[in-house]
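Undergrad: Below: sequence and its predicted model.
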Amino acid sequence: MAQTARVKGIILDETNQPVPGVTVVCEDKTTTTNENGFYLLNVPANKELNIVFTHSVLKKVVLPISLKTNEDYEYNFFMTDAEQLGGVTVTRGTRKRVEGIVDIAPEVIRKIPGANSGVENIIKTLPGASSNSDLSTAYSVRGGNYDENLVYVNEVEVYRPFLIRSGQQEGLSFTNTDLVQNVDFSAGGFQAKYGDKLSSVLDIQYRRPTKFGASAEASFLGGSASVDLVSKNQKWTGIAGFRYRDNSLLVNSQETSTNFRPRFLDFQANITYTPSTRWQWSFLGNISQNKYDYQPLTRQTNFGTIDEPIALQVFYEGQEKDRYTTFFGAAKSVFEMNENNTFKFILSGYHTVEQEYFDIFAAYFLGEVDQNIGSETVGDVSFNQGIGTQLNHARNDLDALIVNAEVKGFHKLQREAEIEWGVKFTREDIRDRIVEWEVIDSAGFSINPPIIDVPRDQPYNPYTGPLVPYQNVRAKNFANVDRYSGYVQWNKRATWNGHAIWLNAGVRTHSWLVSGDNIDGKMQTVFSPRAQFAIKPNWEKDMVFRLSGGMYHQPPSYRELRDSSGVVRPDVKAQQSIHIVAANDYSFRWLGDRRFKLVSEAYYKSLSDVNTYTLDNVRIRYSADNDAKAYAYGLDLRLNGEFVPGTESWFSFGYMKTEENIAGQGYIPRPTDQRLKFGVLFQDYMKNIPGVKLYLNMVYNTGLPGGSPSYANPYDYQTRLRDYRRADVGFMYVLTENNKNRPDGHWLKRYKDLSVGFEIFNLFNNQNAITNTWVRDVYTKNQYGIPNYMTTRVFNVKVSARL
């Protein structure tokens, strides 16, 4: 048998992104780089060889080499100086520019501070994306709600728990940032290969390691650890991560005094097996558990005006115990038939078991505040003008199993064209029980809901009507949803009068059927044609113009099928949006020849068959009747680059308006109508002490519509919450900053990064409101929308290490 050796490595382009599809040839041995730019090739040993690296648009690289038997040689390099192929230059960075995708570096995600740090924390600084919840991973994009965003990890769609009603309950994002290789985000106008949602796509790839590595992080909010493993023959690789989080530090800074310890933990692993250059197998698994134990004690919220300050005092009894346990697994196989044809097979399953149990009694006092400066009781309630009690009860259970099976094909054609296609089957099995009610008593009188119209004129006449809860939802649903979906799309690169152009056209189809106990739905089918056109003029300025859009459908998920009374309506239609995006991407040099980019996007959405909803914190309740139409339009701007040499920062601005017309009553703002948005992500370091780093995350959003009381007509309540203003800052001292100047054997040399520092959340201590609590005054008959404020200023200490 011939003696062999191995050559491996990762190939990057000039933007520091992996280059897939590089052909690696040595004599009769051939392989290609995968989506992470990784390659592995067995070559003859004890022989002078030339290994040739070729790419369709990048210059050829030749590596002369001679290896010993069983020697492993790692060769990582950059393929730069792109060749002109018919006037078209294509790299990974160029592909993202023409597709309208924002690429977020994993290092930025790990370093930027936030009350709930991670991928979603960074997305909220981008134009078009927003969130008014400090502790939630949910975000709204261009007027859509939290259920309208697609999230993929390794091409597998991931899901959020169903019963979450508060950002405090969400805990950890599915994405473990310690395991991430690439993060791509599109705010709209995306291609047919992505699924059936109306607003955005977050596409995440976990890395495939090439050597052993490890990382760990600890702070007052919890900790995490990860490990990279590689077998000797490079055929097996694995990454695994464990995370634990305790939000007590943040929650205890809120106005409500509680006995509260929310704990969240998860474990993830991604294992890859490459038996040959043609086949690759992988498995992604996740186990997550969220425990939310909540015992409120007291609360006081001051509101009103300077002349007439009012305070709400609440004294609580009871507790809440919530549990969310999820299991996720996905197996994926990639078969490269030849350099022009590749097939992917994906099988995934998601299982969630959720419970929401609470019995909370609240006695409230609405009173006047002592505003006499110098008084011993200044700021306290001096006179109560409203008294009442409220009892909330819930015993909600949900068990959901979602299984997916998918096949994809990728085919390279002649003349720089490609065809992609995919078919997918999804089975959703939902078992849901809702028992939830609320009783309100005001000044000794039990308040009936407005839907019960019985005259009350006590004490002159006795009340003879029914005594019922103010809200009462009781339902038990056993529902199944079978989904069949598929897509085909065509990509083309060409030149036209010396200008580079890119074309993409495709169509998706989705059919679904809702069935179950006492549920008899009809099969429904929708088609979604989509297209993109981009041109890079043959100008001295580096500009790309892009026009994209099409028809987007969102077939209803289980939450969209269930109305506010808990009843499943199987024939709810898919919401439909005609979405058009016009964009300009301008790359230029500035501030001493540093790289900068200005991206401008204008968009318009026309929505029909809209499934209206109410938004309370992060809980969405749908009407499930498709009785509205809506629109959204806006402008997004983002300037990013090296404002400080060697770092990336950006400034973003967004203007957006979205309104809906419910049952022909006229247009009113949608619950996500956030008109103005400013975001800043800034990195800096001390010039004289470069190891001291600063990371700043600032967001300003104008106020959202404040909602309306239960049973109220939203057309009668067009108030808005106060503007959302938040700044989080982190200071880190990087102990390994000068490792290149340290002698071999120094203890810090073993670390790629070792940092210690502190973070300040809500730096300026702004009072941001997530929603309103509606309270009646029995004397004046007024109803007050009292803001529920979120976290105040909080300090955190953090230590991180990477091997």
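TA: Noted; the coordinates are in hand.
Undergrad: okay, CA-based contacts and neighbour counts for the rest of this
TA: OK.
Undergrad: Run through the strands of the stretch 301-450 of the chain in chain order.
TA: 309-338, 341-369, 381-413, 417-442, 445-446 (DSSP state E, counting those that start in this stretch).
Undergrad: Which elements pack onto the shortest one?
TA: For strand 445-446, the packing partners by 3 or more C-alpha pairs under 8 Å, 6 or more residues apart in numbering; DSSP states H and E come out as none at all, with no helix or strand in contact.
Undergrad: So for the helix or strand hosting Leu547, what gets flagged as buried?
TA: Under the criterion of DSSP states H and E, Leu547 resides in strand 542-554. Neighbour-count burial for strand 542-554 flags 543-554 (criterion: 16 or more other C-alpha atoms under 10 Å).
Undergrad: quick check, Val514 in a strand?
TA: Yes: counting by DSSP: H, G, I helix; E, B strand; the rest coil, Val514 is located in a strand.
Undergrad: Now it. Nearest residue, chain neighbours left out?
TA: Distances taken as C-alpha to C-alpha, 6 or more residues apart in numbering place Val481 nearest to Val514, at 4.6 Å, with adjacent residues excluded.
Undergrad: and the helix or strand harbouring that neighbour, which residues are buried?
TA: Using DSSP H and E, Val481 sits in strand 471-496. For strand 471-496, a neighbour-count test (16+ other C-alpha under 10 Å) marks 471-472, 476-495 as buried.
Undergrad: Identify whichever of the strands of the stretch 301-450 of the chain lies nearest to Arg750.
TA: strand 309-338 (34.1 Å; C-alpha to C-alpha).
Undergrad: what angle separates that closest one from strand 381-413?
TA: Computed with axes from the mean of the first three to the mean of the last three C-alpha atoms, to 10 degrees, the direction of strand 309-338 lies at 10 degrees from that of strand 381-413.
Undergrad: Take this one as well and set it beside the first:
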Amino acid sequence: MKHLLTLLVLFFTYSLTAQTGVIKGTVKNKSNKPIEGVAITYLNKGTSTNKKGEFEITVNANKEITLKFSHVAYILYSKKITVQKNKTIRLYPVLNLKVEEIDEVVVKNHKNTAQGNITINPSDISKIPGANNGVENILITLAGVNNNNELSTQYNVRGGNFDENLVYVNGIEVYRPFLIRSGQQEGLSFVNGDMVQNVKFSAGGFQAKYGDKLSSVLDIAYRTPKEFAASINASLLGGSATIEGTMFNNKLSAIVGARYRDNSLFINSKDVETNSNPNFTDVQTFLSYSVNEKLKIDFLGNFSVNNYEFTPSTRRTKFGTISEPLELIVYYDGQEKDQFETLFGALKGSYIVNKNLNLSLTTSTYHTMEEEYYDILASYNLGDVNNDFGSDNFGEVEFSEGIGSQLNHARNDLDALISNAEFKATFKKGKHQIDAGIKYQYENFKDRLNEWEVIDSLGFSVRPPNHSIINQPYEPFSGSLEPYQKVNAANNVTIDRLVWFTQYSKNTNWNNHKVWYNVGVRAHNWNVSANNLESVNKIIYSARGQFAIKPDWDKDMLFRIAGGMYAQPPFYKELRNNSGNVVPTVEAQKSLQVVLGNEYSFKLWDRPFKLISEAYYKHLTDVNTYTVDNVKVRYAANNNAKAYATGVDLRLNGEFVPGTQSWISLGYLKTEENTDNLGYISRPTDQRFKFGMLFQDYVPNIPNIKMYLNLVFNTGVPGGSPSYVNQYDYQSKLDAYKRADIGISYVFTDRQNPSNKRWLGNFKEFSLGFEIFNMFDVKNSITNTWVRDVYSKRYYGIPNYMTSRVLNIKLNMKF
């Protein structure tokens, strides 16, 4: 019987093999170089090429099949073929690159690097996983750019704060809400990633044509559609829809995008149990009308509403060390309701006078109405945790270090209107270019701040330390109850600004070396009228320059030096001090900067790579010191400090996996400030070491399965200090920030790999996948909550932990 079964198995196996044939060969490109990682598929079978480009696949015999050769960097190649049984056929397909203009792209990248700009592929914006799916999500993987709050799109650059970054969309400056105290309230970034065509980012040493900020420039260009298209993105966090097309014989092009986001998935993963409903909505449109060959009119509009409703219930936070574990238990009563409503519109006319001269006139208006209302009572118990493994009460609080409560109240309202008109001219002739512009801006802020905090410890109200009556709980006191902290102010501020700039640029050759340089100067005059006080008028000048050279060497390298004078005249937030009162005499913060950079392009594993290195130093004077509570920046409005920031940024970009772009970033930063000559201490953004990685991959045999990995490691920033204390006495740092987000998706069809399935015929792209945020479930802290015990006069810094591991399902469709 056993022999009979063996014969049957052998016969069956022979019958199967007898009905097959073999196809083998080598896949190469136009340069006759083998291509590794090419997926060869037919039906549900497949293989891939090795390092020599070789492959071998067994197929059904005597039947016509379609063999597909696909690679993310090459155009899909298909071949219909029939193989006779037990025969071997050899194939030597040649694949064409998807991007034929590779030389032009290389030249363009060198030009951007010469100007100090990093370019970002807009197609990566929606693919890279992150709690905030947008341009800022990619920025924080770059060296020198940091953000320790995954619920916020705010970021700081090379030691600066969140208010020191310029953001432009199609040459128009855009603004963020002002009353932000937590990333949970912030909602969506202004930039709609589905509408983006180009992204340029400069982390310092930028040109004079950009505005007066100290840290960085994010320069976004929305695309001008050429044909009808639509896209829909949906996930557990919300969704977006975009539609674009042309009308009136292609004279009018329009793109409209709508987004909705709900952060409940993240908020509910924190250590505070809440009933939360944070939702954010915005609609944007970009219209471009060509009146004739010389005149074009553009319109950019945005409407957004951010609603944040937060009802905390309880909080349990364990912290401390193994030998001295502590736990904070809080019971809450009350709620927070915030709403930010923003309207923005800009009209731009561009006129081509001749082949050398372009003129443009831009007007824009930004209006924001913001409400921040909350009444939250927190009753807390801070105690020592039993760390005896043999005890029946292991892990439970056995001794209370502090018992008390605090009541936080706020009724903050802001109405801000910012309007401007700007004229620009660009003159080009040969290798020379002159840019000039003048801008007038009117700003009006109507602000009411009414917030206070009452602290009670062991049944006794805690008065401010500077109170005339010392806190002494055992002596009776019949006076009025005073808050521990109080901000009560009503401001009506008007700021008029007149800004102009001019700059000269030239591309030339020095012997056989390519040279590019740029010099420019800016002037900024501002006049502040506040609360019927005497108006204050000030002016400041700044000069900037850049020089880059690409030597005529065998190695593809570029060297760059940039810097100059940078100034940040006070915006409304910088004018308002800790008490909420406006100080019109606040000076502009000033910075002398120098940036040294190098770009080295080379081949590794026969694939393109690029190493970008930059070293920088900033010397800052008239510094307006500030504190950071989560992402809320509160200024002292006194210009009584000086500071510096220095560091090195490295970024290696290339095809770590054939046909995909990934990068690794490393950064070292040291930034300190000296207030009133008391000595240098770390600034709130002193984040010494940064590691970031954005990695893309795919399954070789199934290239439609894509993987995106986003890794960030930042050493801890200063944890802040309690109110009314000397910040020089509180210089401890938070724990390191560690985060890994991963996204895996299956691309059913796209333009490079069209599907032959009928139901996918109407899609230009269709993909489905999932994302895991904070994959390793690391507890990252963003700030400290300071709890004070009256009896011991001791402060306890309790870390505010961010979100834990979260799963998201994601669907992308393009038509």
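TA: Sure, I can see it. Fair warning: this is a prediction, and the values are worked out from it, not measured in the lab.
Undergrad: hmm, back to that, mind reading off the mean deviation between the strand holding Leu547 of the first structure and the second structure?
TA: In the superposition with the second structure, the average deviation recorded for strand 542-554 of the first structure is 0.4 Å (mean C-alpha distance after the TM-score superposition for the first structure).
Undergrad: Same list (the buried residues of strand 542-554 of the first structure) but as CSV, adding distance to Gln783 of the first structure.
TA: Output for these, formatted as CSV (distance: C-alpha to C-alpha, whole Å):
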residue, distance to Gln783 of the first structure
Met543, 55
Val544, 53
Phe545, 51
Arg546, 49
Leu547, 48
Ser548, 46
Gly549, 44
Gly550, 44
Met551, 42
Tyr552, 40
His553, 39
Gln554, 37
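Undergrad: Which single one of these is nearest to Ile786 of the first structure?
TA: The nearest one, if we look at the buried residues of strand 542-554 of the first structure relative to Ile786 of the first structure and count by C-alpha to C-alpha, is Gln554, at 34.3 Å.
Undergrad: right, and that closest one touches Ala574 too?
TA: Yes: look at Gln554 of the first structure against Ala574 with C-alpha atoms under 8 Å: they come within range, at 5.1 Å.
Undergrad: on that earlier part again, give me the angle between the strand holding Val481 of the first structure and strand 381-413.
TA: 40 degrees.
Undergrad: how near is the aligned partner of Arg758 of the second structure in the first structure to Pro106 of the first structure?
TA: Matched across to the first structure, Arg758 of the second structure falls on His746, judged by TM-score structural alignment. Separation of His746 of the first structure from Pro106 of the first structure (C-alpha to C-alpha, to the nearest Å): 28 Å.
Undergrad: before we move on, what about Arg456 of the first structure?
TA: Taken as C-alpha to C-alpha, the span from Arg456 of the first structure to Pro106 of the first structure is 62 Å.
Undergrad: so the strand holding Leu547 of the first structure matches what in the second structure?
TA: Taking TM-score structural alignment, strand 542-554 of the first structure hits residues 556-568 over in the second structure.
Undergrad: With stretch 139-150 of the first structure instead?
TA: Counting by TM-score structural alignment, stretch 139-150 of the first structure lines up with residues 155-166 of the second structure.
Undergrad: Can you give me the end-to-end span of the matching stretch?
TA: Stretch 155-166 of the second structure end-to-end distance (C-alpha to C-alpha) = 11 Å.
Undergrad: can you give me how far the match of strand 542-554 of the first structure is from the chain middle?
TA: The gap between where stretch 556-568 of the second structure is centred and where its chain is centred comes out at 23 Å by C-alpha atoms, centre = their mean, to the nearest Å.
Undergrad: Now do the contacts for the residue mapped onto Asn527 of the second structure from the first structure.
TA: With TM-score structural alignment as the matching criterion, the partner of Asn527 of the second structure in the first structure is Leu513. Residues near Leu513 of the first structure by C-alpha atoms under 8 Å, 6 or more residues apart in numbering: 481-483, 521-524, 570.
Undergrad: Could you report the separation of the aligned partner of Ala331 of the first structure in the second structure from Lys738 of the second structure?
TA: In the second structure, the residue paired with Ala331 of the first structure is Leu347, using TM-score structural alignment. As judged by C-alpha to C-alpha, Leu347 of the second structure and Lys738 of the second structure stand 43 Å apart.
Undergrad: for Glu54 of the second structure, same thing?
TA: To Lys738 of the second structure, Glu54 of the second structure is 41 Å away according to C-alpha to C-alpha.
Undergrad: my read: Thr4 of the first structure touches Leu41, true?
TA: No: if you go by C-alpha under 8 Å, Thr4 of the first structure and Leu41 don't touch, sitting 10.1 Å apart.
Undergrad: of these two, who's got more company?
TA: Leu41 (20 against 17; other C-alpha atoms under 10 Å).
Undergrad: my hunch is that the more buried one is in a strand, does that hold up?
TA: Yes: Leu41 of the first structure forms part of a strand when assessed by three-state DSSP.
Undergrad: give the contact list for it.
TA: For Leu41 of the first structure, the contacting residues are 6-8, 24, 29-31, by C-alpha under 8 Å, 6+ apart.
Undergrad: ok, 10 Å please
TA: Leu41 of the first structure is in contact with 5-9, 24-26, 29-32, 51, 234, 276-277, counting by C-alpha atoms under 10 Å, 6 or more residues apart in numbering.
Undergrad: next one: Leu763 of the first structure
TA: So Leu763 of the first structure contacts 698, 726-729, 792-795 (C-alpha under 10 Å, 6+ apart).
Undergrad: one more time with 7 Å, if that's ok
TA: 727-729, 793 (C-alpha atoms under 7 Å, 6 or more residues apart in numbering).
Undergrad: repeat for Val62 of the first structure
TA: Taking C-alpha under 7 Å, 6+ apart, one finds 50-53 in contact with Val62 of the first structure.
Undergrad: buried subset of the residues you listed?
TA: Here, 16+ other C-alpha under 10 Å leaves 51-53 buried among the contacts of Val62 of the first structure.
Undergrad: would you turn the residues you listed into CSV with distance to Thr80 of the first structure?
TA: Formatted as CSV, those follow (distance: C-alpha to C-alpha, whole Å):
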residue, distance to Thr80 of the first structure
Ile51, 17
Val52, 15
Phe53, 12
